[in-house]
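Chemist: need the 3D shape of this:
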Amino acid sequence: MKEITASMAGTVLNVFVSSGDQVNAGQEVLMLESMKMEIPIESESAGTVQELKVNIGDFVNEGDVLIVLE
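Modeler: Below is the predicted model of the structure:
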């Protein structure tokens, strides 16, 4: 099981994947907004989205788990 985590604190601006979607390494899966900047979050490895841990508008801290991959 692989986890995609937040690289910095911010608000979830957009989620580009859904549960069950296949993702590739380097694919943008989520967009955070921090200090008025948009920060893309990419998957470090390929896999299937097992669980989304956040919703649009949620505030996350650095290191929080955003998405769980199988």
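Chemist: going forward, measure contacts between C-alpha atoms and count neighbours the same way
Modeler: OK.
Chemist: where exactly do the strands run in this structure?
Modeler: Residue ranges of the strands in the chain, as given by DSSP state E, are 2-5, 10-15, 22-23, 28-34, 37-42, 47-52, 59-60, 65-69.
Chemist: this one as well, want them side by side:
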Amino acid sequence: MKKIEANMAGTVLQVLVQPGDRVEAGQDVAVLESMKMEVPIQAESSGTVSAVKVETGSFVNEGDVLIELED
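Modeler: This next block holds a predicted model:
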């Protein structure tokens, strides 16, 4: 199981994937807003989305798990 984590604290503006979606390394999977900037979050490796742990509008801290991937 691979985890995609927030690289900073912020508010989730968009979740761009859902369970069952196939993602490739480098693909944008979510967008956070932090200090009035939109920050895309990218998958570090390829896989299939097994779970989305956040929803639009929720606040996350650095290191919080956003999305889980399976091989």
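Chemist: with mean neighbour count added, can I get the strands of structure 1 in TSV?
Modeler: Shown next, in TSV, are the strands of structure 1 (neighbours: other C-alpha atoms under 10 Å):
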stretch	mean neighbour count
strand 2-5	19
strand 10-15	20
strand 22-23	16
strand 28-34	19
strand 37-42	16
strand 47-52	18
strand 59-60	18
strand 65-69	20
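Chemist: ok, Glu68 of structure 2 - contacts?
Modeler: With C-alpha atoms under 8 Å, 6 or more residues apart in numbering as the criterion, the residues that contact Glu68 of structure 2 are 1-4, 49-53.
Chemist: got TSV for those, with distance to Leu69 of structure 2 too?
Modeler: Below are those laid out as TSV (distance: C-alpha to C-alpha, whole Å):
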residue	distance to Leu69 of structure 2
Met1	6
Lys2	5
Lys3	6
Ile4	8
Val49	5
Ser50	5
Ala51	7
Val52	9
Lys53	11
